[in-house]
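[1] Okay, predicted coordinates and the sequence, questions at the end:
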Amino acid sequence: MVSVLSSSIVFAAVTTKTLAYVLSELTGKTVRKVTKDKTTGKTHGAMASGIKS
């Protein structure tokens, strides 16, 4: 029972990050910049296309 509960807590903590936040971490841009780019019509996929793995 404890492992199920801890797994649920970890899942809840991970899912609270917004896509803009995750993308900002990956690209090095601020969340504000990612959000501004999104409002100008850029898709999240287009913004992420420059990320090197």
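    Thanks, I have the structure now. Residues are numbered from 1 along each chain as shown.
[2] From here on, just use CA atoms for contacts and neighbour counts.
    Fine.
[3] List the buried residues in whatever helix or strand residue 45 lives in.
    In the assignment (DSSP states H and E), residue 45 maps to helix 44-48. For helix 44-48, the buried set under the neighbour-count rule, 16 or more other CA atoms under 10 Å, is empty.
[4] adding another structure so you can compare the two:
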Amino acid sequence: MQAHRDIQVDDLDGETERARTWGAALEEHQPQEGVRVLRDPHGHPFCLLLPGA
């Protein structure tokens, strides 16, 4: 079983790009506006989300 982290951010596009520079991969399926689902370099899922998303 894997843990899933939700991380609230103010700049979704900027933080998504920063995570990608650290090796995260953007998942093909994105569930809703204001949320980005990614996987870290080890394959663990996490979400970046805007307040209220």
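    Happy to help now that I have it. Every value quoted in this text rests on a predicted model; they were computed, and no experiment measured them.
[5] Let me see the TM-score of these two.
    Once superposed, the chains reach a TM-score of 0.32 (TM-score structural alignment, normalised by the length of structure 1), with 24 aligned residues with a CA RMSD of 2.5 Å.
[6] what sits up against the helix holding residue 45 of structure 1?
    Contact with helix 44-48 of structure 1 is made by 23, 26, 27, 34, 38, as judged by CA atoms under 8 Å, 6 or more residues apart in numbering.
[7] Among these, name the ones in helices.
    Here DSSP state H is the test, and the contacts of helix 44-48 of structure 1 give 23, 26, 27, 34, 38 as lying in helices.
[8] quick revisit: output the contacts of helix 44-48 of structure 1 in JSON lines, with distance to residue 44 of structure 1 and neighbour count appended to each entry.
    Formatted as JSON lines, the contacts of helix 44-48 of structure 1 follow (distance: CA to CA, whole Å; neighbours: other CA atoms under 10 Å):
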{"residue": "23", "distance to residue 44 of structure 1": "8", "neighbour count": "21"}
{"residue": "26", "distance to residue 44 of structure 1": "12", "neighbour count": "14"}
{"residue": "27", "distance to residue 44 of structure 1": "11", "neighbour count": "16"}
{"residue": "34", "distance to residue 44 of structure 1": "8", "neighbour count": "22"}
{"residue": "38", "distance to residue 44 of structure 1": "7", "neighbour count": "15"}
